[in-house]
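S.K.: sequence first, predicted coordinates after that:
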Amino acid sequence: MLSLVVLISGTGSNLRALLEATREPGYPARVIAVGADRDASGLEHAAEFGIPTFTVPFREYASREQWGSALLAAIGEYAPDLVVLSGLMRLVPDNVVSALSPNLINTHPAYLPEFPGAHGVRDALASGASQTGASIIVVDNGVDTGSIIVQERVPILADDTEESLHERIKPVERRLLVDTVRRIADGLDLSAR
């Protein structure tokens, strides 16, 4: 059984999808803890499912590296097989990537390498593109530059707003995440990426 720590910053909709998948008979992974970099509303999903939570507030540390060390210590208490950045809206520092890679994955609401960064949905709309997507990647030290595990296209409609486009990307992102975790549990080698 693959053990996961999931890190979030917001509402945790991808986290919720993973937690619901773990209730399915035969799903080969379980979330053992959920962490956040702030007081995130998504931590309530973990509480509902009886999953321990932790918060490592970024603002309490003098540097990203110090925050990263504290985050690693909190994650280390659970010794997960895989860490999932699922809406964590903060770049993890090099020490976190070095310690966890390649067993550190991220979800992104764009078809990478198109539209990296925190505003991928807005940037896709602003570019006039006809499509964007969702991607799951192995985290590296860049901004959404890691090896792509899986991705899928989502069309951009003429009347899309940032909110409506994001709402259509989210179900794709959730499905890709749940499937990717299953594939990793079933033996997908992330180090080969």
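M.R.: Nice, thanks for sending it over.
S.K.: when you work out contacts or count neighbours from here on, use the C-alpha atoms and nothing else.
M.R.: Will do.
S.K.: so what's residue 74 up against?
M.R.: 54, 56 (CA atoms under 8 Å, 6 or more residues apart in numbering).
S.K.: swap in 10 Å and give it another go.
M.R.: For residue 74, the contacting residues are 33, 35, 53-56, 68, by CA atoms under 10 Å, 6 or more residues apart in numbering.
S.K.: do the same with residue 104
M.R.: Contacts for residue 104 (CA under 10 Å, 6+ apart) come out as 4-6, 81-85, 96-98, 137-140, 190.
S.K.: adding another structure so you can compare the two:
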Amino acid sequence: MSESTGNDRCRVVVLISGSGTNLQAIIDSAADAECPYQVCAVISNKPEAYGLTRASDGGIETAVVNHRDYLDREGFDTALIEAIDRYAPDLVVLAGFMRILTPGFVRHYSGRLLNIHPSLLPKYQGLHTHRRALEAGDREHGATVHFVTEELDGGPPIVQAIVPVEDGDTADTLAQRVQMQEHLIYPLAVQWFAEGRLRMSTDRAELDGHPLPPSGHRIDSRRT
């Protein structure tokens, strides 16, 4: 995608299932007149998701595609694609979207589908990442923004935020500090994409035409 300026801002659709704190960070970033992207719609698979209220408060169109209305994942994903494509997005962002996507959905948006995961991938794919990091005795934890591929939480990392594990941490306290960093790195990755600086090349993310390391660009919260 070419660099977006003026009214030619990168069109972003955000998918959510819950409260939408990462969504809010992306909305807040887009409110800057110099931001190269706009959130053109927020879609949820749960009609009660508070993130829909966040979007409406920001003047952003919303839609619900309730997964309970479909017999299988394929039917749901087909309806979801139709809902997303009405907004002609350049980028689709998963922000706490708690559905496993079919390979057909992922291929449809290949190279323009982002997710954030609360661990330093490839560590702790799946759920309960903070508890697992504590049980393993890790001294650092964090979050990863990555391109989405057909492998669950296995797409090329773009940017990671490193968070120290402190003595006395619980899964909740660690989650809170990780989430603070998520709110910084997710809008950053979206901005890179919107500026035409970020792309997916086979099994690696590229920034400014250069392959990123396997862990992506790393930001140590202890130094920021």
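M.R.: Received, thanks. Worth saying up front: this structure is predicted, and the values here are computed from it rather than measured.
S.K.: so which elements touch the helix ranked longest in the first structure?
M.R.: What stands out as the longest helix in the first structure, according to DSSP state H, is helix 162-185. When contacts are defined as 3 or more CA pairs under 10 Å, 6 or more residues apart in numbering; DSSP states H and E, helix 162-185 of the first structure packs onto strand 2-8, helix 13-22, strand 29-36, strand 82-85, strand 104-108, helix 120-127, strand 131-138, strand 148-155.
S.K.: returning to what we had before: now list the buried members of the contacts of residue 104 of the first structure.
M.R.: Those of those that meet the buried threshold are 4-6, 81-85, 96-97, 137-140, 190, by 16 or more other CA atoms under 10 Å.
S.K.: how many neighbours does residue 189 of the first structure have?
M.R.: Counted with other CA atoms under 10 Å, the neighbours of residue 189 of the first structure add up to 12.
S.K.: got a list of what it touches?
M.R.: So residue 189 of the first structure contacts 102-103, 183 (CA under 10 Å, 6+ apart).
S.K.: can you give me the distance of it to residue 12 of the first structure?
M.R.: Taking CA to CA, to the nearest Å as the criterion, residue 189 of the first structure is separated from residue 12 of the first structure by 26 Å.
S.K.: hang on, the earlier thing: out of the contacts of residue 74 of the first structure, which comes closest to residue 159 of the first structure?
M.R.: Distance ranking of those against residue 159 of the first structure, using CA to CA, places residue 35 first at 36.1 Å.
S.K.: excluding chain neighbours, what is closest to the residue nearest to the spatial centre of the second structure?
M.R.: Nearest to the mean C-alpha position of the second structure, counting by CA atoms, centre = their mean, stands residue 115 at 3.1 Å. Spatially, and ignoring its direct neighbours in sequence, residue 115 of the second structure is nearest to residue 94 (4.9 Å; CA to CA, 6 or more residues apart in numbering).
S.K.: surely that neighbour meets residue 26?
M.R.: No: using CA atoms under 10 Å, residue 94 of the second structure is not in contact with residue 26; the gap is 11.3 Å.
S.K.: give me the common contacts of these two.
M.R.: Taking CA under 10 Å, 6+ apart as the criterion, residue 94 of the second structure and residue 26 both touch residue 14.
S.K.: any idea what the residue nearest to the centre of the second structure aligns with in the first structure?
M.R.: Aligned counterpart of residue 115 of the second structure in the first structure: residue 106 (TM-score structural alignment).
S.K.: so who does its match touch?
M.R.: Counting by CA under 10 Å, 6+ apart, residue 106 of the first structure touches 6-7, 83-88, 135-140, 144, 146, 148-149, 177.
S.K.: and which of the contacts of residue 74 of the first structure is nearest to residue 166 of the first structure?
M.R.: Nearest to residue 166 of the first structure among those, with distances taken as CA to CA, is residue 35, at 23.4 Å.
S.K.: surely that closest one meets residue 45?
M.R.: No: contact criterion CA under 10 Å: residue 35 of the first structure and residue 45 do not qualify, at 11.6 Å.
S.K.: what about those two, which has more around it?
M.R.: More neighbours surround residue 35 than the other of residue 35 of the first structure and residue 45, with 25 against 19 (other CA under 10 Å).
S.K.: give the equivalent position in the second structure for the more buried one.
M.R.: Per TM-score structural alignment, residue 35 of the first structure is aligned with residue 43.
S.K.: go on, residue 129 of the first structure?
M.R.: For residue 129 of the first structure, the residue aligned by TM-score structural alignment is residue 138.
S.K.: now swap in residue 156 of the first structure and tell me
M.R.: Residue correspondence to the second structure (TM-score structural alignment): residue 156 of the first structure is matched to residue 165.
S.K.: name the helix or strand for residue 196 of the second structure, please.
M.R.: Residue 196 of the second structure is part of no helix or strand when elements are defined by DSSP states H and E.
S.K.: how many residues are close by it?
M.R.: 17.
S.K.: find the nearest non-adjacent residue to residue 47 of the first structure, please.
M.R.: Counting by CA to CA, 6+ apart, residue 47 of the first structure lies nearest to residue 53, which is 7.7 Å off, once chain neighbours are set aside.
S.K.: what's the burial count for the corresponding residue of the second structure for that neighbour?
M.R.: The pairwise alignment with the second structure assigns residue 53 of the first structure to residue 62, based on TM-score structural alignment. Using other CA under 10 Å, residue 62 of the second structure has 19 other residues around it.
S.K.: my read is that residue 62 of the second structure contacts residue 46, right?
M.R.: No: the criterion here is CA under 10 Å, and residue 62 of the second structure misses it with residue 46 at 11.7 Å.
S.K.: so what sits against both of those two?
M.R.: Common contact partners of residue 62 of the second structure and residue 46 (CA under 10 Å, 6+ apart): residue 52.
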